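Enquirer: Requesting a structural model of the entry that follows:
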Amino acid sequence: MARKNERRADALSHERIVDAAIEILDTDGENALTFRALSTRLATGSGAIYWHVRNKSELLGAATDGVVTRILADTADEASPRASITTTALALFDAIDARPWIGAQLAREIGQMATARILEVFGTQVRALGVPDRALFDATSALVSFVLGAAGQNAANAANARLHGNETDRTTALASVAHRWTELDPARFPFLHRIAAQVPGHDDRMQFLAGVDYLLAGIESRVSQQR
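Expert: Okay, the predicted model is just below:
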């Protein structure tokens, strides 16, 4: 009986379970990912799944790691450290925009494998920019925090728009926000008055790339000063 159970567990691989979990997450969201739903999709009992994955938290971590691993592999071959950082950052932004559950999971647990992979890739490229070891942690952390934070916030904004039924008219929604800003006291909120007109038509993706560019320019400037 033990050998029979072992053969069944081997037939239901960890990879198959993770792929099925990703399908559920992409189609129906994080709340829909249950061991019962996973068992139904895989046509197996929950016991066979528990052989490979202990709980939902571990399953979410494995699903996130699976997607992130593919993203990092696809963006590995760039001509320069700056190009590699920019390409990887944009790929993560797009992935989190398409799959908000990834952003939520990355924000939830700093010690997970997906985060380790992201830090390793960015850290290696930041070091290749010439950042000395004493500043490597600070520079890489600032970059990764911006990338994951901005991408996660963008995904959260989109999810909130869908929740309130106005995702199809983003410009109108942003125009309403900008209008409210212009009604604030300009003496107390001069910055908001200055940038309000840019808000309705701005491109989130281009704004994100601009932020990455500013960070990289700052890192490169600091490296030049230290030479």
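Enquirer: C-alpha from now on. contacts and neighbour counts both.
Expert: Fine.
Enquirer: Which positions within stretch 22-34 qualify as buried?
Expert: The neighbour-count check on stretch 22-34 (16 or more other Cα atoms under 10 Å) flags I22, E23, I24, L25, D26, E30, L33, T34 as buried.
Enquirer: what does stretch 33-47 give?
Expert: Buried residues in stretch 33-47, defined by neighbour count with 16+ other Cα under 10 Å: L33, T34, F35, L38, S39, L42, S46.
Enquirer: Repeat that for stretch 126-133.
Expert: V126, R127, L129, G130, V131.
Enquirer: okay, the buried residues of stretch 33-47 in JSON lines with secondary structure and distance to A217 next?
Expert: Output for the buried residues of stretch 33-47, formatted as JSON lines (DSSP: H, G, I helix; E, B strand; the rest coil; distance: Cα to Cα, whole Å):
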{"residue": "L33", "secondary structure": "coil", "distance to A217": "41"}
{"residue": "T34", "secondary structure": "coil", "distance to A217": "44"}
{"residue": "F35", "secondary structure": "helix", "distance to A217": "46"}
{"residue": "L38", "secondary structure": "helix", "distance to A217": "46"}
{"residue": "S39", "secondary structure": "helix", "distance to A217": "49"}
{"residue": "L42", "secondary structure": "helix", "distance to A217": "48"}
{"residue": "S46", "secondary structure": "helix", "distance to A217": "51"}
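Enquirer: Here is a second sequence; please produce its structure as well for comparison:
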Amino acid sequence: MATRTRRPERRQEPLSREHIVGAAVELLDAVGEDGLTFRALAERLATGPGAIYWHVRGKTELLAAATDAVVAAAVTIEPAESAESADSPQDGIRAVALGLFDAIEEHPWLATQLATQLSRSPWGTVAPRIFESIGRQVCALGVPEESWFTATSALMHYILGAAGQNAANTASAGTARPDVDRAVVLDAVSAAWEGLDPDDYPFTRAVAKQVRGHDDREQFLAGIALILAGITAIHSLTT
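Expert: Model (predicted):
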């Protein structure tokens, strides 16, 4: 007697670009950029690759859309409930900065994709979205219009650079020695710096102890505070 081959279950709800991008983000988080294929995505969405191509033309566009979706969520600032409780522009900048910092740490593929998107297609959606979210707060600080681009660029470069480096450090430590925790790694770095030649590296030796036990988020926010203090000081001097 002939037997019927069981067909894979098909999705019940209509397929949309939003569903595709959301599934792509999940795949990227799970298996990385190399594992993101239209075949794997089709299996996750219980559909055929052709249906996905109807909404997304290829992997490059899919990666850009996934990056933009994560960035959009990261830089969204919830409005204050009232004017009295409205956040300051400084708070807004810190919120955007931490949103991106956490997103880059949560999604290991994001730092590389941000660098790719910003260098290859700065006219796309990702760069303007980040620039806009920071720039609006810079305007609200009272920075003169002729300094908007410079101030916003300084903040954006610091945020993406520091967050990306932090994510790279985390990934490198986990790959090289997955059984060793962060405190052990920092102790090793601190000890290595303390052992440097005192004539060639007097400053590095002096701060070596500060490496131990430092908090990455606090250090990141301290950098934001330094830049904001500089922007405020320069603006005060020029008005």
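Enquirer: quick one: TM-score?
Expert: Once superposed, chain against chain, the TM-score is 0.91 (TM-score structural alignment, normalised by the length of the first structure); 219 aligned residues with a Cα RMSD of 1.8 Å.
Enquirer: ok so, going back, go through the buried residues of stretch 33-47 of the first structure and name the one nearest A150 of the first structure.
Expert: A150 of the first structure lies nearest to L33 out of the buried residues of stretch 33-47 of the first structure, by Cα to Cα, at 25.3 Å.
Enquirer: follow-up on the earlier one: any idea which of the buried residues of stretch 33-47 of the first structure is closest to R162 of the first structure?
Expert: Nearest to R162 of the first structure among the buried residues of stretch 33-47 of the first structure: L33, at 19.9 Å, using Cα to Cα.
Enquirer: Tell me which residue of the second structure lines up with the closest one.
Expert: For L33 of the first structure, the aligned position in the second structure is L36, judged by TM-score structural alignment.
Enquirer: thought that match was touching A24?
Expert: Yes: judged on Cα atoms under 8 Å, L36 of the second structure makes contact with A24 at a distance of 7.0 Å.
Enquirer: Output the longest helix belonging to the first structure.
Expert: The longest helix of the first structure (DSSP state H) is helix 133-163.
Enquirer: In the first structure, what range does stretch 204-218 of the second structure match?
Expert: On the basis of TM-score structural alignment, stretch 204-218 of the second structure is assigned to residues 192-206 in the first structure.
Enquirer: What residues of that stretch count as buried?
Expert: By 16+ other Cα under 10 Å, the buried positions in stretch 192-206 of the first structure come out as L192, H193, A196, V199, P200, R205.
Enquirer: Give me the subset of those lying in helices.
Expert: L192, H193, R205.
Enquirer: now the helices: where do they sit in the second structure?
Expert: For the second structure, helices defined by DSSP H occupy the ranges 17-35, 38-45, 49-55, 59-74, 89-106, 110-120, 126-140, 148-176, 182-194, 202-211, 216-237.
Enquirer: average gap between the fifth one and the first structure?
Expert: Translated: helix 89-106 of the second structure. Following superposition, helix 89-106 of the second structure is found to deviate from the first structure by 0.9 Å on average (mean Cα distance after the TM-score superposition for the first structure).
Enquirer: One more: the second one?
Expert: Compared with the first structure after fitting, helix 38-45 of the second structure has a mean deviation of 0.9 Å; criterion: mean Cα distance after the TM-score superposition for the first structure.
Enquirer: Determine the angle, from 0 to 180 degrees, between that helix and helix 59-74.
Expert: Helix 38-45 of the second structure and helix 59-74 are oriented at 50 degrees to each other (axes from the mean of the first three to the mean of the last three Cα atoms, to 10 degrees).
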